[in-house]
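Q: Fold the following.
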Amino acid sequence: MPQFEIANFVPQLFWLAIFFAILYFAVVRPTLPKLGRVIDARETQVTGDLDTAANAKAQADRMASDYDEGVAAAQGDARARVVAAQASAAKQLEAKLAESNAVIAVRTAAAEADIAAARQHAMAEIEGVAADAAGDIVEKLTGTRPDPSQTATAARTALG
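A: You can find the predicted model right below:
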């Protein structure tokens, strides 16, 4: 193999150094700063994106906590309204119940008065019937009819 001959080794090393230098200065040297700038730009962009994401997450967390606070406040307000509505309904129910009780009491009093009047009327009629019956009995037994005022007094005394 010719590349391993000692006589050809030094010139090959010389040409290798020249080609390496040409490649280094023609390709690598101009490319490295561009590559560095691209890497720096990407790093800056990634860092900025991470900062933006952190800010967005913080804002989303604030919005979520504000939303939760709003929901909690709305729930508290709704509970308070429900309690107030229940209290109002209870008061209205008590007022209607009191009104109904008053109407029932008036009707009951009127019915009791009617019953008392009917009882009194019935008792008066019973006294009259009893007085007539007593007069008829006395007349059959004695043959003479007693005075109606006496039979009414006797019936009243016996019933009363």
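
Q: can we go C-alpha only for contacts and neighbour counts from here?
A: Fine.

Q: how deep is residue 127 tucked in, by neighbour count?
A: 22 (other Cα atoms under 10 Å).

Q: what helix or strand is it on?
A: In this structure, residue 127 sits in helix 29-142 according to DSSP states H and E.

Q: so how far is that helix from its chain's centroid?
A: Averaging C-alpha positions (Cα atoms, centre = their mean, to the nearest Å) puts helix 29-142 10 Å from its chain's average.

Q: packing partners for that helix?
A: Under the contact criterion of 3 or more Cα pairs under 8 Å, 6 or more residues apart in numbering; DSSP states H and E, helix 29-142 touches helix 148-159.

Q: can you list contacts of the helix it packs on?
A: Contacting residues not belonging to helix 148-159 are listed as 127-128, 130-132, 134-135 [Cα atoms under 8 Å, 6 or more residues apart in numbering].

Q: now do 7 Å
A: 127-128, 130-131, 134-135 (Cα atoms under 7 Å, 6 or more residues apart in numbering).

Q: now, among the residues you listed, which is nearest to residue 160?
A: Residue 160 has its nearest neighbour among the contacts of helix 148-159 in residue 127, at 9.4 Å by Cα to Cα.

Q: Distance check, that closest one against residue 81.
A: Distance, residue 127 to residue 81, by Cα to Cα, to the nearest Å: 67 Å.

Q: Next, the second sequence, to be compared with the first:
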Amino acid sequence: MPQFDFANVFLSQLVWLAVFFAILYVVVLATLPRLGKVMQAREDQVSSDLDTAEKAKATADKLQADYDAGVAAAQDAARARLTEARTRAAKALEARLAESNAALAARADAAEADLNAARTAAMSEIEAVAADAASDIVEKLTGKRPTPAAASKAARSALA
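A: The predicted structure is shown next:
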């Protein structure tokens, strides 16, 4: 292999090594500033994006806090309206119950008056029946029939 023959080719290999090293060095020197600029631009872009993201997060957090406050206010307002509606419904129910109770009391009074009238009528009929029965008994025992007024008086005192 000719490249391992140091007697003939060593000097030419050294020259070619220096030429290729110089070309590589020039290419690297030309590429490094552009690479640095690209890296710096990328770093600036990432930094800018992070700042934008932080601002967006702060805005989103503020919006979330405002939304939560709005929801809480709406819930409080709904609770207040619900409490007010319950209070109105309870008052309306109390009023209807009062009307119903008044109507029931009136019906109960009327029923009690009817019952008293029926009781009085029944008592007078019972007195009449008791007076007749007492007159019949006295007549059978004594042979003499008492007067209707006396029999009625005696039955009334016995029933009272």
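
Q: what's the TM-score here?
A: Overlay of the two chains. TM-score (TM-score structural alignment, normalised by the length of structure 1): 0.80; 156 aligned residues with a Cα RMSD of 2.4 Å.

Q: before we move on, back to that, show the buried residues in the contacts of helix 148-159 of structure 1.
A: Buried members of the contacts of helix 148-159 of structure 1, counted by 16 or more other Cα atoms under 10 Å: 127-128, 130-131, 134-135.

Q: Please tabulate those residues in JSON lines and include distance to residue 46 of structure 1 as additional columns.
A: Formatted as JSON lines, those follow (distance: Cα to Cα, whole Å):
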{"residue": "127", "distance to residue 46 of structure 1": "116"}
{"residue": "128", "distance to residue 46 of structure 1": "118"}
{"residue": "130", "distance to residue 46 of structure 1": "119"}
{"residue": "131", "distance to residue 46 of structure 1": "122"}
{"residue": "134", "distance to residue 46 of structure 1": "125"}
{"residue": "135", "distance to residue 46 of structure 1": "128"}
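
Q: From those residues, pick the one nearest residue 92 of structure 1.
A: residue 127 (51.1 Å).

Q: what's the distance between that closest one and residue 159 of structure 1?
A: 7 Å.

Q: Translate residue 159 of structure 1 into the numbering of structure 2.
A: Mapped onto structure 2 by TM-score structural alignment, residue 159 of structure 1 lines up with residue 159.

Q: Mind checking which residue lies nearest the centre of structure 2?
A: residue 79 (8.4 Å; Cα atoms, centre = their mean).

Q: and the helix holding residue 127 of structure 1, how far from structure 2 on average?
A: Superposed on structure 2, helix 29-142 of structure 1 shows a mean distance to its aligned partners of 1.5 Å (mean Cα distance after the TM-score superposition for structure 1).

Q: Specify, as a residue range, where that helix falls in structure 2.
A: Residue span in structure 2 matched to helix 29-142 of structure 1, by TM-score structural alignment: 29-142.

Q: now, among the buried ones among the contacts of helix 148-159 of structure 1, which is nearest to residue 33 of structure 1?
A: residue 127 (135.7 Å).

Q: what's the burial count for residue 31 of structure 1?
A: 13.

Q: Same question for residue 155 of structure 1.
A: 21.

Q: how much space between it and residue 134 of structure 1?
A: Counting by Cα to Cα, the gap from residue 155 of structure 1 to residue 134 of structure 1 is 8 Å.
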